[in-house]
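# Here's my sequence, what's the structure:
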Amino acid sequence: MSSTTAMVFPGMGPSNFSEVGKFMVLDPYVRRRLKLADEALGFSLMDRFYEAKSDYSEYTQAAFLVNSLALADRAVDTLGIRPAVCVGPSFGQKAATVYVESLDFADALRMTMEMARCEEEFFASVYSDVVTQSVVRTPGDRLEELMAGLRERGELCEVSGRLDHNFFLVSLRESALDELKAGVRDMGGYSMYTMRPPVHAPAFGTLRAKAEREVLDRYEVRAPSLPVIADQDGSVVETADAMRTMLLDTFDRAIHWPDAVAGLQRLGVKRLVVAGPDNLFRRLDCTTKNFEVLAFDPKSTVKQLTTPVRV
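Got it, this is the predicted structure:
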């Protein structure tokens, strides 16, 4: 059974203490991870997360990493299986890197926080007016025509992700956002949420170089203990160099989740264990149509922990 199971660490959406604080207090797997985190960081991550003002602060990102790995710990113990493949779209790459032993947990925590600061510094001075917009029910060919028209006028407009056959992430300057939304609406699509800072755009090559030079070069990334599927193209990552490249690709290469799905299928995966706060990847059509999906998330875990046991 385990040979057809993959561990999935989801990308990070807006997160705050009010949504997951109770889970972090109650769940023993989180408490175990938090103890290790506090020892590695030299302060209480829970306290810093509680005080965080941003949904994507360095402490919020570190807490998301802790929670994802704790839920993976819980999943493995609960199901009694060892997934044979791993994938971590977008931010989920960081948890995947720990799970496959390419980085120690302590190093991954420090790297996550340092990369968060690196991105914050970058977007404070470069591309400070760029956002990433998610759009759904949007025909890909017509969206590309709309984006091409914006680019012809000199606008920055790039695909940052394809999450499903009609679900895209588009990065562009905020001054052109209303025009993009209007165009999407005219083609029968729907604009969902706007991400600040933006992500995964080819224009961010200088951010990639900055993150490599200032952060990743300080860490030794090892070969993964399990095959990893790259979220950008569905290729199999099996070497230290390929893991390192994947971590850097996240800055300037778009996510392509359908390609990742195809990569999982090529390895014979039939079941996904999604470990982390996620309301997106586990629900996408290309996920649910191709796999049995088992979700381990804070909300369901809290419900389980607080439900009285009948005797």
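# Going by C-alpha atoms from here, please, whenever you check contacts or count neighbours.
OK.
# Give me the neighbour count for the residue lying closest to Arg196 once chain neighbours are set aside.
Spatial nearest neighbour of Arg196, excluding adjacent residues (Cα to Cα, 6 or more residues apart in numbering): Val131 at 5.4 Å. Neighbours of Val131 under the rule other Cα atoms under 10 Å: 20.
# so who does Val131 touch?
Contacts for Val131 (Cα atoms under 8 Å, 6 or more residues apart in numbering) come out as Ser171, Leu172, Arg173, Glu174, Thr194, Met195, Arg196, Pro197, Pro198, Val199.
# Let's see this one next, to set against the first:
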Amino acid sequence: MKTAYVFPGQGAQFVGMAKDLYNSNETAKNLLERANEQLGFRITDIMFDGTAEELKQTKVTQPAVFLHSVVLALMMGDELKPDMTAGHSLGEFSALAAAGALSFEEALDLVSKRAMAMQKACEKQPSTMAAILGLDDNVIKEVVNGITDTTVVAANFNCPGQVVISGTIEGIDRACEQLKAAGAKRALKLAVGGAFHSPLMEPARAELAEAIDNAKFITPKCPIYQNVTAKPSTDPVEIKENLIAQLTSPVRWTESVQAMIGDGAEKFVELGPGSVLQGLIRKINRNVELEGRQ
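Next up is the predicted model:
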């Protein structure tokens, strides 16, 4: 049986995350202390005992979710034998570290730089995202493509009947109205600081491109199914290009899961805070086995 390991993205965080791991496992404690030193502040204090508001800052959230996920993967040692990996948005960096394409330090450095660059882009242009429930993907694309005087795009194709749109405040408000009129069951604005996976992230993409180009990627031990293409890759050059493109491109999660199943995945193990991905995978295909470790 082939097993896919999957890693969550921003939004999966919670106060108290990874605290049990730190207190009960020497490997976890060492890795988290290395992260505190590398980041230059005690991120573990915010993860374990901070406020939800502190944890919600993009520059904290992204490294925190990455650390929780990757610490779980590295704690497994030789037991970690993925046939394939994938991560949702930020989770793609966790997937790359778990598959050995990036070292722990290199991946953490990129995640931290990505978070800072995205925070800056958010501050430059007030923007947001909204979840659209119960409407066909193509109808959503048609509606947002019809709004041309401001920025709004389909950003995350999470599972059938759940798409997240991303754009300016005005663009999101208008799209939500039109999508409800087109038959969406719900259009919920999300508590996020910006328009991730949209053209408004272009300043962050340009900033991150240099860091990714300079980072040392090696051939992973298994294929990574990347957000931008929903296809497997083991080529470091291709992986880098797709990671750079990811910031301004949609997350094709539904297609990625379907591609992994098509390539033989019968079991999905979610490593990291929460169980969001297990819920999405269940809606994509009810026949696969699911497991979560947090």
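# helix/strand/coil for the residue nearest to Arg196 of structure 1?
strand (DSSP: H, G, I helix; E, B strand; the rest coil).
# what do you get for Lys216 of structure 2?
Taken by three-state DSSP, the conformation at Lys216 of structure 2 corresponds to coil.
# so what's it closest to, chain neighbours aside?
In space, Lys216 of structure 2 is closest to Leu102, 6.9 Å off (Cα to Cα, 6+ apart).
# The one you found and Phe217 touch, don't they?
Yes - taking contacts as Cα atoms under 8 Å, Leu102 of structure 2 lies within contact range of Phe217: 5.4 Å.
# quick one: contacts for Ser57 of structure 1?
Ala116.
# try it again with 10 Å
Residues near Ser57 of structure 1 by Cα atoms under 10 Å, 6 or more residues apart in numbering: Ser15, Asn16, Arg48, Phe49, Ala63, Met113, Ala116, Arg117, Glu120.
# do the same with Ser233 of structure 2
By Cα under 10 Å, 6+ apart, the contact list for Ser233 of structure 2 reads Met84, Thr219, Pro220, Cys222, Pro223, Ile224, Tyr225, Gln226, Ile239, Asn242.
# between Leu102 and Phe217 of structure 2, what contacts are shared?
By Cα under 10 Å, 6+ apart, the residues touching both Leu102 of structure 2 and Phe217 are Leu96, Pro236.
# neighbours around Asp149 of structure 2, how many?
Neighbours of Asp149 of structure 2 (other Cα under 10 Å): 7.
# What distance do you get for it to Gly167 of structure 2?
Distance, Asp149 of structure 2 to Gly167 of structure 2, by Cα to Cα, to the nearest Å: 12 Å.
# how long is stretch 34-48 of structure 1 end to end?
Note: stretch 34-48 of structure 1 ends 12 Å apart using Cα to Cα.
# which residues sit against it?
17, 21, 24-25, 28, 30-31, 51-52, 57-60, 62-63, 66-67, 70, 105-107, 109-110.
# Check those residues for burial and list the buried ones.
Using 16 or more other Cα atoms under 10 Å as the burial test, those include 17, 24, 30-31, 52, 57-60, 62-63, 66-67, 70, 105-107, 109-110 as buried.
# ranges for the strands of the stretch 101-250 of structure 2?
Here the stretch 101-250 of structure 2 has its strands, by DSSP state E, counting those that start in this stretch, at 127-133, 152-159, 162-168, 186-189, 224-225, 232-233.
# got those as CSV, with distance to Lys267 of structure 2 columns?
Output for the strands of the stretch 101-250 of structure 2, formatted as CSV (distance: least, Cα to Cα, whole Å):
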stretch, distance to Lys267 of structure 2
strand 127-133, 26
strand 152-159, 17
strand 162-168, 22
strand 186-189, 31
strand 224-225, 15
strand 232-233, 17
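# out of these, deepest packed?
strand 224-225 (a mean of 29; mean count of other Cα atoms under 10 Å).
# where along structure 2 do the helices fall?
Listed in chain order, the helices of structure 2 (DSSP state H) span 19-24, 26-39, 43-49, 52-55, 58-75, 91-98, 104-124, 137-145, 169-181, 202-214, 236-246, 253-262, 276-284.
# and of those, who's closest to Pro8 of structure 2?
helix 91-98 (4.9 Å; Cα to Cα).
# on average, how far is that closest one from the matching bit in structure 1?
In the superposition with structure 1, the average deviation recorded for helix 91-98 of structure 2 is 1.0 Å (mean Cα distance after the TM-score superposition for structure 1).
# Show me what counts as buried in that helix.
In helix 91-98 of structure 2, counting by 16+ other Cα under 10 Å, buried: Gly91, Glu92, Phe93, Ser94, Ala95, Leu96, Ala97, Ala98.
# Go through stretch 268-279 of structure 1 and flag the buried ones.
Neighbour-count burial for stretch 268-279 of structure 1, counted by 16+ other Cα under 10 Å, picks out Val269, Lys270, Arg271, Leu272, Val273, Val274, Ala275, Gly276, Pro277, Asp278.
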